[in-house]
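1. the amino acid sequence is not available; the structure is as follows:
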């Protein structure tokens, strides 16, 4: 017995994202509080968003001062772009967490 599953009317099964492109998409990154961490993140962001403006980065040191939280506001143009950026950030040696 085979059941056919059909999506509700008006739903496009090919649309795999709830994000509308292009849009400003915040990515939160945490790493050790070291010299050049924020600049390194800006360089990575520029590889995936040539219009990235480093002056929009939000920096938040941890309570103990050992870590730095950084929000990157990226102009997201596709799911692939975000996936590639996420992989680049998580693979960076200074990065601990990417949300």
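-> Happy to help now that I have it. Bear in mind the structure is a predicted one, so any value in this text is a computation, not a measurement.

2. going forward, measure contacts and count neighbours with C-alpha atoms only.
-> Will do.

3. may I have the distance across stretch 87-99, first residue to last?
-> This stretch, stretch 87-99, spans 12 Å end to end (CA to CA, to the nearest Å).

4. buried ones in it, by neighbour count?
-> Neighbour-count burial for stretch 87-99, counted by 16 or more other CA atoms under 10 Å, picks out 88-90, 94-96, 98.

5. what separates the residue sitting nearest the centre point of the chain from residue 89, distance-wise?
-> The centroid of the chain falls nearest to residue 27 when counting by CA atoms, centre = their mean (3.7 Å). Per CA to CA, residue 27 is found 10 Å from residue 89.

6. this is the other structure I want to compare:
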């Protein structure tokens, strides 16, 4: 562990219950995209466990998916696949 307060903490892999939040334009297309990306990259992905939250005006949605993260390459692939879609505004 590093004592440098400017460095973010390292994640130890595999990391169970790793949440990823996808925020984007509200609608079934966003949900479909999230299911497709996570099915491709996360073996333990269960589409029934997606938590959806609508914005106050219903224009945007936040979808939270919890997976077992297996490594930085997996997380980067998920983020990259999501960010190329114009439906996705932010991935956390």
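-> Cool, got the structure. As the structure is a computational prediction, the values presented were derived from the model and not from experiment.

7. identify the contacts common to residue 27 and residue 89 of the first structure.
-> residue 98 (CA atoms under 8 Å, 6 or more residues apart in numbering).

8. mind listing what the residue nearest to the centre of the first structure touches?
-> For residue 27 of the first structure, the contact set (CA under 8 Å, 6+ apart) comprises 71-74, 98-99.

9. pull the most distant pair out of the buried residues of stretch 87-99 of the first structure.
-> Pairwise distances across the buried residues of stretch 87-99 of the first structure peak at 12.4 Å for 88 and 96 (criterion: CA to CA).

10. do a quick rundown of the strands in the first structure.
-> Counting by DSSP state E, the first structure has strands at residues 23-32, 58-61, 67-76, 95-98.

11. closest one to residue 51 of the first structure among the ones you listed?
-> Smallest distance to residue 51 of the first structure across these (CA to CA): 7.7 Å, for strand 67-76.

12. which bit of the second structure covers that closest one?
-> With TM-score structural alignment applied, strand 67-76 of the first structure matches the range 60-69 in the second structure.

13. what's in contact with that stretch?
-> 13-27, 31, 42, 44-45, 49-55, 75.

14. of the buried residues of stretch 87-99 of the first structure, closest to residue 42 of the first structure?
-> Set against residue 42 of the first structure, the nearest of the buried residues of stretch 87-99 of the first structure by CA to CA is residue 89 (10.5 Å).
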